[in-house]
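# Coordinates for the following, if possible.
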Amino acid sequence: MTDDQTTQIPTLDLNQLNVLSVLGRGGRGVVFLIRSNGELLALKTILKPDCGEFKQVKLEQEVLRLMQHPLLPKLRGFVSTDNIVGYAIDYCPGGDLNQLQKKQTDRMFSDDVIRFYASELVIALEYLHGLGIVYRDLKPENVMIQENGHIMLIDFDLSTKPSTKIPKSDSQTPQTTPFLNSDLNNTNRIHPESVYNSESHSVSKSNSFVGTEEYIAPEMLTGTGHDFSIDWWCYGVVLHEMLYGKTPFKGVNRKETFKNILSKSPELVGEPTALRDLIGKLLVKDPKRRLTVAEIKGHDFFTGVDWEGILYVVRPPFVPAPLDEEQGMDVNKIDVEAFVQGVFKVNDDVQEVEEFTKF
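Below is the predicted model of the structure:
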């Protein structure tokens, strides 16, 4: 990355920002709605002393720098003080796909609505894969609705960019996955523990154990390594959730959920349709037999989709109403640093970072 690319991302002065509201909070971070130079942005912040999370934020910033796409966020600025660090991205007033689905009749989308959002997800993931990025955290809460009604994929702190380097010795072979080797604490978000490189076609596989439990792919649980195909497993889970209003492998606890992911076939209730066929071909345990992006785009469910023109659809299924900045907002009365410190000073002993509440 050149110095010119670096200087294009401004440093934001907290004292000069209009802080409109708190959008969400998680185990170590808070997301604020801010106005900067006339633009509404989402500012994601964490406590600076948390070195592990600081590294994740820096990695996420580097991923955001690479992206120039209408379905993906742009990095709008950095924040760094003695106490916090964070970054600002585009704000999406339509909420996330999970929130939108809950507003639907019977909390389920029609096939036509699913086709629109599913098509845009394919485009976004294809673009990321073209940059060499494995997303690894696809779920409805990470699919935001922009002001124009099109989606925006967010939250890249679990993303990775596999190396093509081959291990020098067997000592780099990963150990058994933590799920099979020991008990995991009771959090929904699983964060990286280790990464290794192994020869796998043109890219290496990662063995980090990350994700949200209901969406984790079988190859991540078995510790055999994973690559871009892991995103298409998560994509299949999301399509299932959009169709049925629930994920396909959820058990009464984490252990049962993981057991179902490894051994249970998805229940595709109802008459055979192209959408159910697509979901079944995505939720295949063996990643080598899972559909590729070309096969997904050529599937019968997407017959008639204009892959070049869908980004220019003027009236998507849902277009959010304009934001009323006067309602429920305490402009400039929120001290960002004090707020973040106040929220998390009681959580200093927390070892795992919980999932951000999406904005």
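
# Please make it C-alpha for all contacts and neighbour counts, starting now.
Will do.

# and the gap between residue 60 and residue 8?
17 Å (CA to CA, to the nearest Å).

# Neighbour count: these two, which is higher?
Neighbour totals were compared for residue 60 and residue 8, and residue 60 leads with 19 against 12 (other CA atoms under 10 Å).

# The more buried one touches residue 156, doesn't it?
Yes - applying CA atoms under 8 Å, one finds residue 60 in contact with residue 156, separated by 5.4 Å.

# which residues of the stretch 1-150 of the chain fall in strands?
Here the stretch 1-150 of the chain has its strands, by DSSP state E, counting those that start in this stretch, at 18-25, 29-36, 39-47, 75-80, 84-90, 143-145.

# Pick the most deeply packed of those strands.
strand 143-145 (a mean of 25; mean count of other CA atoms under 10 Å).

# quick one: contacts of whichever helix or strand comes after that strand?
Downstream of strand 143-145, the next assigned helix or strand under DSSP states H and E is strand 151-153. Here strand 151-153 makes contact (CA atoms under 8 Å, 6 or more residues apart in numbering) with 70-73, 92, 117, 120-121, 124, 142-146.

# Buried residues, whichever helix or strand comes after strand 151-153. List them.
Later in the chain than strand 151-153, the nearest helix or strand by DSSP H and E is helix 178-181. Across helix 178-181, burial judged by 16 or more other CA atoms under 10 Å covers residue 179.

# counting contacts, what elements does helix 178-181 pack onto?
Here helix 178-181 touches helix 218-222, going by 3 or more CA pairs under 8 Å, 6 or more residues apart in numbering; DSSP states H and E.

# how about the helix it packs on: buried residues?
218, 219, 220, 221, 222.

# want to try CSV for the contacts of strand 151-153, with distance to residue 163 as columns?
Output for the contacts of strand 151-153, formatted as CSV (distance: CA to CA, whole Å):
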residue, distance to residue 163
70, 27
71, 25
72, 23
73, 24
92, 32
117, 31
120, 27
121, 24
124, 21
142, 25
143, 27
144, 29
145, 32
146, 33
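
# Just those: which are in helices?
117, 120, 121, 124 (DSSP state H).

# Against residue 61, how distant is residue 44?
Residue 44 is 11 Å from residue 61, by CA to CA.

# so what sits against both of these two?
By CA under 8 Å, 6+ apart, the residues touching both residue 44 and residue 61 are residue 87.

# Another sequence for comparison is provided below:
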Amino acid sequence: MNADQVVPSLDLGKLKVISPLGRGAKGVVFLVQDETDHNGDDGELLALKAISRASITKKTKKKDSDGSEYKRICFEQEVLGRCEHPLLPKLRGVLSTDNIVGYAIDYCPGRDLNYLRKKQTEKMFSDDLIRFYAAELVLALEYLHGLGIVYRDLKPENVMIQENGHLMLVDFDLSTKLSPKSPSRSTTPTNTTPIKNKKKRNKFSKLYKCCHPGITEGDSVHPAESVNSEPSYITTTDPHSKSNSFVGTEEYVAPEMIQGTGHDFSVDWWCLGVVLHEMLYGTTPFRGINRKETFYRVLSKTPELVGEPTPLRDLIRKLLEKDPKQRIRVAEIKGHDFLKGVDWEKVLEISRPPYIPGRFDDDVCSEENSKKGRIDIEDFVQGVFKEDVIGDVIGEKVDQNAAKNFLVF
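Just a heads-up that it's a prediction; the model follows:
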């Protein structure tokens, strides 16, 4: 989407809610069908993320707040509006009422990578399946890094399966912006050239003019950063710039983030190592009985790569290198023995990926769900967050206080 394209506004009254898909710390995701006149055709299926205005306002009244919650929402939509890549979401519309704000992306009927793993024999992927999905994740992360975006929350629940069987990386809640990473020569498809860094007009002013002024490309947006000793955003053009915020999902957090020494794009390659381990073994490599033990294991434990030495286990080991300066990066990853033979220019052109779900998820679009009646999005979202129980969420995310309270062994 370029700067001249207008993001369509969604009419809440013309969105048929088929089912809630999931809940996060900041909102609820619904499967909806746009019932706007489509010349008699069924409306397209969309995944709508709806966020309660009240929950945002409550957070921004805290003493340590600087409006970062609004910045985060604007940043997430800015990312969606700027990305032009088949493995990343496209912003299909925005929603704004007195009670909620939100946005819609394409619905992925194959659910997430974790759901697909559990459907496999022994709940683990074969090496060939891992190779395909690993290659697509590398391409998606490389593209984001070329835009200067550190994703910071790679995990199976954030990797969706599109209708065509290819992946889609979703949920940019924890992403941040550093100086863009120069793409390697052999990578980005011609239709995914990174967008140049230039100031763009605020495409979301219609939706957020009552919330917060437009942000710059240098803004870092997770609320935890506003209580950090470091600035809440990075404006440097230093190619070696780092973020000092502490965010992530605990089993996937990189060592340098726990240590607070600053982190850059390499945290995403650590997360890729954790995801590949989970795909191979069915478990993450550092999970402890509680957060404290998990962090201790991340900092001190060598991953147990059970089984005979293979290229895949070697790649996982190099991705889970605790020293980010020694950790394998994109050029080495793409040239690694495990991915040898991958035609990087044609990965996205594969017409028959390993798993093609089709248009509808049978469970979500079941007859039982269709009989539940029409869901009122506003009432549903406000009901979910009226008590502001942010800790009890799907895929709970680590905040700055967790870092402060972590005891060094």
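
# Overlay them and tell me the TM-score.
Superposed pair, TM-score by TM-score structural alignment, normalised by the length of structure 1: 0.86. Supporting alignment: 329 aligned residues with a CA RMSD of 2.4 Å.

# ok so, going back, a markdown table for the strands of the stretch 1-150 of structure 1, including distance to residue 189 of structure 1?
Shown next, in a markdown table, are the strands of the stretch 1-150 of structure 1 (distance: least, CA to CA, whole Å):
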| stretch | distance to residue 189 of structure 1 |
| --- | --- |
| strand 18-25 | 14 |
| strand 29-36 | 14 |
| strand 39-47 | 17 |
| strand 75-80 | 24 |
| strand 84-90 | 20 |
| strand 143-145 | 17 |
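
# among the ones you listed, which is nearest residue 109 of structure 1?
strand 143-145 (14.7 Å; CA to CA).

# Read off where the closest one ends up in structure 2.
Aligned by TM-score structural alignment, strand 143-145 of structure 1 corresponds to residues 159-161 of structure 2.

# after superposition, how close is the matching stretch to structure 1?
Compared with structure 1 after fitting, stretch 159-161 of structure 2 has a mean deviation of 0.3 Å; criterion: mean CA distance after the TM-score superposition for structure 1.

# which other residues reach that stretch?
108, 109, 110, 111, 112, 113, 167, 168, 169, 170, 357.

# quick one, helices of the stretch 201-350 of structure 1?
With DSSP state H, counting those that start in this stretch as the criterion, the stretch 201-350 of structure 1 has helices at 218-222, 229-244, 254-263, 274-282, 293-297, 336-344.

# could I get those as a markdown table with distance to residue 205 of structure 1?
Below are those laid out as a markdown table (distance: least, CA to CA, whole Å):
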| stretch | distance to residue 205 of structure 1 |
| --- | --- |
| helix 218-222 | 10 |
| helix 229-244 | 10 |
| helix 254-263 | 19 |
| helix 274-282 | 19 |
| helix 293-297 | 18 |
| helix 336-344 | 35 |
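
# Single out the most deeply packed of the ones you listed.
Highest mean neighbour count among these (mean count of other CA under 10 Å): helix 229-244, with a mean of 23.

# Residue range in structure 2 corresponding to it, please.
Under TM-score structural alignment, the match for helix 229-244 of structure 1 in structure 2 covers residues 266-281.

# Would you mind getting the average deviation of the matching stretch from structure 1?
Averaged out, stretch 266-281 of structure 2 is 0.5 Å away (mean CA distance after the TM-score superposition for structure 1).

# Can you give the distance of that stretch from its chain's centre?
14 Å (CA atoms, centre = their mean, to the nearest Å).

# Could you list which residues are in contact with the residue nearest the centre of structure 2?
Centroid-nearest residue in structure 2, with CA atoms, centre = their mean: residue 171, separated by 3.4 Å. Contacts for residue 171 of structure 2 (CA under 8 Å, 6+ apart) come out as residue 158.

# What distance do you get for the equivalent of it over in structure 1 to residue 240 of structure 1?
Correspondence of residue 171 of structure 2 to structure 1, assessed by TM-score structural alignment: residue 155. Remark: distance between residue 155 of structure 1 and residue 240 of structure 1 (CA to CA) = 21 Å.

# Report the contact partners of the corresponding residue of structure 1 for residue 98 of structure 2.
Residue correspondence to structure 1 (TM-score structural alignment): residue 98 of structure 2 is matched to residue 82. Neighbour list for residue 82 of structure 1: residue 48 [criterion: CA under 8 Å, 6+ apart].

# if I look at residue 82 of structure 1, how far off is residue 342 of structure 1?
Applying CA to CA to residue 82 of structure 1 and residue 342 of structure 1 gives a distance of 15 Å.

# again with residue 267 of structure 1
45 Å.

# Residue 152 of structure 1: how many residues sit nearby?
22.

# Next one: the spatially closest residue to it that is not a sequence neighbour from residue 117 of structure 1, what distance?
Closest residue to residue 152 of structure 1 apart from its sequence neighbours, by CA to CA, 6 or more residues apart in numbering: residue 71 at 4.6 Å. Distance of residue 71 of structure 1 to residue 117 of structure 1, given as CA to CA: 11 Å.

# Over to residue 260 of structure 1?
As for residue 260 of structure 1, its distance to residue 117 of structure 1 is 27 Å (criterion: CA to CA).

# go on, residue 244 of structure 1?
From residue 244 of structure 1 to residue 117 of structure 1 the distance is 15 Å (CA to CA).

# With residue 295 of structure 1 instead?
From residue 295 of structure 1 to residue 117 of structure 1 the distance is 18 Å (CA to CA).

# Also residue 209 of structure 1?
Taking CA to CA, one finds residue 209 of structure 1 at 27 Å from residue 117 of structure 1.

# These two: which has the busier surroundings?
Per other CA under 10 Å, whichever of residue 209 of structure 1 and residue 117 has more neighbours is residue 209, with 24 against 21.

# In structure 2, what residue corresponds to that one?
Using TM-score structural alignment, residue 209 of structure 1 sits opposite residue 246 in structure 2.
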